[in-house]
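>>> next come a sequence and a model predicted from it.
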Amino acid sequence: MTTSTTSESSAVTHLLDLQALVVSVRRRRRLWCSLALLGLLLGAALAVLRPPAPAAVTKVLVAHKEDQPNDTGTLIRTDVELLGTTRIAAKALQSLKSAEPPEDFMKDYRGTGLTNNLLQIDVTGDTDAEAVARAKALADAFVADHVRRMRAAAGAETKALSDQADRMRDELAQVNEAIGDRSPESEPKASASIESLFARRAELNSRIADFDQRAEEARMGTPRIVAGTQIVDAPRAVKHSLPKAAATNAAIGLVLGLVLGLAVAAVGTVVADRPVLRREIAGNLGASVIAELPRTPRWSARLWQRRRIRAARARLTASLARTVRGSAEPVSLLELGCARSTSVIALDLARALAAEGPVVVIDDLPGLQRAHRGQKPGGPDVVGVERAAAVPHEVRRLGVGSVAPGTAWTGLPDLGTQTVLVVRAGHAGAAWLHTVARQLADLLIPVIGVVLIDPDPRDRTDGTLWDGLHTALRGHNERLARENVTGRLRTERPSWAVRVPDSDQEAR
């Protein structure tokens, strides 16, 4: 139950590990940089190959009867929608004497409300002159339609107010006729009814005066609206700058390509599940990271990079030499995603061990013998795995092979009964790292450590396992038990592992 809970927790942590995600995305910078560059080039090319159509712009000041200081732009939005109607388009085409359908013409222009009373009209055409003519026709058609609507609204309002005032006058005439020459003093008995007639007459006079005033205001407001609605910016052609358009499109393409590249890299990282950090690789392989080495560049590197790589190779060779010298059994180097770097490491290690005695490199890695051809004479011998059985037991053996997909697992014990894994960060998925650890454990080949190739320079995680004996090294424990049963001493070392001086041999 505890083991299951631990596995589930580690899996959840892995899915939510933002550090690993950032590192993996950064390592795939070639992808998103390439997409960003592609977007930049496509944006610039689009500006050159598809330049914008000739366009013209004009601005119209629109006056409304219902203008209020706190208007949120509802009136100008209404004007924008009215501009995009077939009635306005048809009137503009009529003034242009064009037979183009209004529906098609409406696709070539648009209105934009800049403020509560300022409308901008953008029009495109085949030429600058045509675009300017279209803009003027549209502006004139809109102004004429707006003025007509305002006049019609004011006329309807004035007529309604005048009709209401006329009805009041008719009623007032009836009241005056009912009053006649009577007064409350002349007819004391009917004083109440006479007073109500006088009150009604006063109310009717007031309302008639109010309606007359409102009708006059409606008539007086129309000229103000008509005069206020006008073209304030004459139609003019819009000048397009090709360098500016190319730069703008290139910037937009760069941003879109970069965003797309980062998204693809992030999704690919999550889907592929390829560990990059030291702690992830060590945890999946069940072995500690004992050394690191920058990936050997395929092309010529800069001077300081070559010096740094040579210094790192020298430190790695010395560390592996100490590990191999202290081993009583043959050791192999098994690569995963870094065959070229493993070949270089194997030859450097073999040369370092050759100073202490004969060393034979058992090659099961394509390209190792080709790399050995360029070495100086007197170096270690490199033989194929088919000749491994002919190598004398007193000669130190160093196997070199691969644990990439398609590996013949049963042939790995011929390379060495212990191994150092040389793994390139971010190359293999977590599932395959588990497979490698399980197969090596089943073959009773303990993993001494992991050499990490091309690590992330900003990785600060710990690649040391403090409780790793129960994972990939479980085969080592099983082999200890089996060898103890057969009676072999674990302290016994092969003859090539201990160099006895000649004087001691004669004494014996």
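Perfect, I can see it now.
>>> every contact and neighbour count from this point should use C-alpha atoms.
Will do.
>>> moving C-terminal from the strand or helix carrying Ala314, which element do we reach first?
For Ala314, the element it lies in under DSSP states H and E is helix 303-325. Next along the chain after helix 303-325, taking DSSP H and E as the criterion, comes strand 331-336.
>>> tell me what angle that next one forms with helix 303-325.
140 degrees (axes from the mean of the first three to the mean of the last three Cα atoms, to 10 degrees).
>>> who's in contact with strand 331-336?
With contact meaning Cα atoms under 8 Å, 6 or more residues apart in numbering, strand 331-336 is reached by 324, 342, 346, 397-404, 415-424, 427-428.
>>> 6 Å instead?
With Cα atoms under 6 Å, 6 or more residues apart in numbering as the contact definition, strand 331-336 has outside contacts at 398-404, 415-416, 418-423.
>>> most neighbours among those residues, which one?
For the contacts of strand 331-336, the largest number of neighbours (other Cα atoms under 10 Å) sits with Val400, at 31 neighbours.
>>> gap between the nearest residue in space to that one that is not next to it in sequence and Thr296?
Leaving aside its sequence neighbours, Val400 sits nearest to Leu333 (Cα to Cα, 6 or more residues apart in numbering; 4.8 Å). Here Leu333 is placed at a distance of 17 Å from Thr296 (Cα to Cα, to the nearest Å).
>>> which of those two has more neighbours?
Each of Leu333 and Thr296 has its neighbours counted (other Cα under 10 Å); Leu333 has more, 25 against 20.
>>> and that one, how far from Val450?
Counting by Cα to Cα - Leu333 and Val450 are separated by 10 Å.
>>> so for the two, which residues contact both of them?
Val420, Leu421.
>>> list the contacts of Val436.
Shown in contact with Val436 (Cα under 6 Å, 6+ apart): no residues.
>>> and it, which of the three is it?
Put simply, Val436 is helix when judged by DSSP: H, G, I helix; E, B strand; the rest coil.
>>> tell me the SS of the residue of the chain most remote from its centre?
The C-alpha centroid of the chain is most remote from Ser186, which lies 96.9 Å away (Cα atoms, centre = their mean). At Ser186 the chain is in coil, as set by three-state DSSP.
>>> how about it, what does it touch?
Contact analysis of Ser186 by Cα under 6 Å, 6+ apart lists nothing.
>>> for the residue nearest to Ile121 when sequence neighbours are not counted, helix, strand, or coil?
What sits nearest to Ile121 in space, not counting adjacent residues and going by Cα to Cα, 6+ apart, is Gly111, at 4.6 Å. Look at Gly111: counting by three-state DSSP, its state is strand.
>>> structure B:
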Amino acid sequence: MTTSTTSESSASAPLLDLQSLVVAVRRRRRLWFSMALLGLLAGAAMAVLLPPPPTAVTKVLVAHQEDQPNDPGTLIRTDAALLQTTQIADQALRSLKSPEKPEDFMGEYAGVGLTNNLLQITVTGDSDTHAVARAKALADAFVADHVRRIREAANAEAKALLDQRDRLQGELAQVNKAIGDGAPQSGPKASADLESLFARRAELTSRISDFGQRAAEARIGTPQLIAGTQIVDAPRAVPHSLPRTAATDAAIGLVLGLVLGLAVAAVGAVVADRPVLRREIAANLGASVVAELPRRSGRLGRRRRIRAARERLTTSLARTVRSSAEPVSLLELGCARSTSVIALDLARALAAEGPVVVVDGLPGPQLARHRPKPGDPSVVGGDRAAAVPHEERRLGVGSVAPGTAWTDLQYLGTRTVLVVRAGHGSVAWLHTVARQLADQRIAVIGVVLIDPDPRDRTDGTLWDGLHTALRGHSERPARQNGTGRHRTERLPMRAARVPDSDQEAR
């Protein structure tokens, strides 16, 4: 015998069911399709309404004194950062004789290092000619500033080396003077002092020659660096293709809109917590799914399948109504139109055996404005239900949507079939429906699912207890007898039991 209960299953269920989330997002494909289309149109419109400004580009080869083969690009990034300074922007504007502020001009150009020694400068302008002129002036200003800094660095290094050489030459002069003054002296001590002075003079002479050579080398390398820093790609206007730009922006907008739509659909599905799968709807209502009907009709072949499914459903419901000694009702949740069609089909099928009256308890005009055809059953309002003769069969049609008068549902029928649209009611409201029907002692025969997910392969039959499964509406297991076998007791039809979690929610 199965010992698990619905409350235990609910307690052990994961906080986020990926299958339900995927199904819920797929059912909201109209949303993310619309968002993707909106992004596509917005991207194309931006390309047409907000075209990019005229742009010019140039490339500058930058030589560095500290160039190393393993440089990770630090030097060229420094050059790109120096390009974004008011000093270079001001020099470029002066050459253009433009009254524009350097701070404003800095926002209209950018530099990026392509390699360790190649800098690309991109400038915008009012026209292609203006953009090319600005790019030329900016590149010249950068090259001039870079050359100036190279010369200043070389001159500063050479001056430091020459200053050091001059200091050593002064010290050498003092040593030479000391050697000249100590020549007439004799003795071991005088010889040792004179020898140390000659050694010092030789050391100073060598160092002076070294500093002079290094100062000359510092100036010798400067022309190579200056010649190596030059404009290698003359400024030119960047061609602008409106179709290509529109296609690119539209593709970007399409992707962004699709991602945003999927995110909104996923968040909405999680927040709304509206069951879509058969097993979830059956578990929350405490009744099994006995039939399904698509909400929309498509191609001719699908229309035939829908018509065949409606005929099978009508036959099954007619058989259930005939075998029931109590009045049966159809209660809808999110699908009043489909429920009214099912009710009329069922009433026509029952009219062949005797008069049938459809009691309209729907809040909308689906049945009230129905134009009867020859042979159709009569439709009366809920206020005239008591005047229906007992020899006529009654078929109640009502709603369990928010705002329902629960105490009036029992007048439509003490046994009911719930017609529920998948993904319409939240978990809390499905629990409320199950609890209210149980309080009114209205037995739920089964659930007809409208607009189910075509890829849903879950089982909508409740198998965790005979009191909820269709096979156990009229029997339940009793305690074991003396032989160790289970004996079965016949019980009258009753409403589905509500899980313990629902009692707590009350």
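Received the coordinates, thanks. Fair warning: this is a prediction, and the values are worked out from it, not measured in the lab.
>>> fetch the TM-score of the aligned pair.
TM-score of the superposed chains, computed with TM-score structural alignment, normalised by the length of the second structure, equals 0.87; 471 aligned residues with a Cα RMSD of 2.8 Å.
>>> average distance between the lengthiest helix in the second structure and the first structure?
The longest helix of the second structure (DSSP state H) is helix 128-181. In the superposition against the first structure, helix 128-181 of the second structure averages 1.4 Å from its aligned positions (mean Cα distance after the TM-score superposition for the first structure).
>>> centre of the chain versus whatever helix or strand comes next after that helix, how much separation?
Next along the chain after helix 128-181 of the second structure, taking DSSP H and E as the criterion, comes helix 188-228. Distance, stretch centre to chain centre, for helix 188-228 of the second structure: 70 Å (Cα atoms, centre = their mean, to the nearest Å).
>>> repeat for stretch 384-391 of the first structure
Centroid separation for stretch 384-391 of the first structure versus its chain: 53 Å, with Cα atoms, centre = their mean.
>>> equivalent range in the second structure for it?
The alignment of stretch 384-391 of the first structure onto the second structure (TM-score structural alignment) covers residues 381-388.
>>> okay, buried residues for the matching stretch please.
Across stretch 381-388 of the second structure, burial judged by 16 or more other Cα atoms under 10 Å covers Gly382, Ala385.
>>> now the terminal residues of that stretch, how far apart.
Span of stretch 381-388 of the second structure from end to end, Cα to Cα: 11 Å.
>>> same thing with stretch 171-190 of the second structure?
End-to-end distance of stretch 171-190 of the second structure (Cα to Cα): 21 Å.
>>> could you look up the SS state of the nearest residue to Lys136 of the second structure once chain neighbours are set aside?
Spatial nearest neighbour of Lys136 of the second structure, chain neighbours left out: Pro235 (5.9 Å); criterion: Cα to Cα, 6+ apart. What three-state DSSP gives for Pro235 of the second structure is strand.
>>> residue contacts, Pro235 of the second structure?
Counting by Cα under 6 Å, 6+ apart, Pro235 of the second structure touches Val57, Thr58, Val132, Lys136.
>>> of the residues you listed, closest to Asp90 of the second structure?
Set against Asp90 of the second structure, the nearest of the contacts of Pro235 of the second structure by Cα to Cα is Lys136 (13.9 Å).
>>> distance-wise, check that closest one relative to Gln230 of the second structure.
According to Cα to Cα, Lys136 of the second structure stands 12 Å off from Gln230 of the second structure.
>>> show me which of those two is the more surrounded one.
When Lys136 of the second structure and Gln230 are compared for neighbours, Lys136 comes out ahead with 24 against 19, by other Cα under 10 Å.
>>> how far away is Glu203 of the second structure from Ser426 of the second structure?
Glu203 of the second structure is 95 Å from Ser426 of the second structure, where distance means Cα to Cα.
>>> which of the two has more neighbours?
The neighbour count for Glu203 of the second structure versus Ser426, taken as other Cα under 10 Å, is higher for Ser426 (17 against 13).
>>> quick one: residues contacting the more buried one.
Asp273, Arg274.
>>> at 8 Å instead, please
Neighbouring residues of Ser426 of the second structure by Cα under 8 Å, 6+ apart: Ala272, Asp273, Arg274, Pro275.
>>> Arg299 of the second structure too?
Contact partners of Arg299 of the second structure, counting by Cα under 8 Å, 6+ apart, are absent.
>>> identify the residue of the first structure aligned to it.
Arg299 of the second structure maps onto Arg302 in the first structure, by TM-score structural alignment.
>>> report the separation between that match and Arg308 of the first structure.
Remark: distance between Arg302 of the first structure and Arg308 of the first structure (Cα to Cα) = 10 Å.
>>> where's the residue nearest to Val400 of the first structure relative to Ser343 of the first structure, distance?
Per Cα to Cα, Leu333 of the first structure is found 9 Å from Ser343 of the first structure.
>>> common neighbours of these two, please.
Between them, Leu333 of the first structure and Ser343 share the contacting residues Val400, judged by Cα under 8 Å, 6+ apart.
>>> at the geometric centre of the second structure, which residue do we find?
Closest-to-mean residue, the second structure, Cα atoms, centre = their mean: Ala263 / 3.9 Å.
>>> isn't there a helix covering that residue?
Yes: with three-state DSSP as the criterion, Ala263 of the second structure is located in a helix.
>>> wasn't Val57 of the first structure part of a strand?
Yes: remark: Val57 of the first structure belongs to a strand, assigned using three-state DSSP.
>>> ok so, going back, for the contacts of strand 331-336 of the first structure, which one is nearest Ala350 of the first structure?
Nearest to Ala350 of the first structure among the contacts of strand 331-336 of the first structure: Leu398, at 7.4 Å, using Cα to Cα.
>>> my read is that Pro492 of the second structure contacts Ala443, right?
No: contact criterion Cα atoms under 8 Å: Pro492 of the second structure and Ala443 do not qualify, at 10.2 Å.
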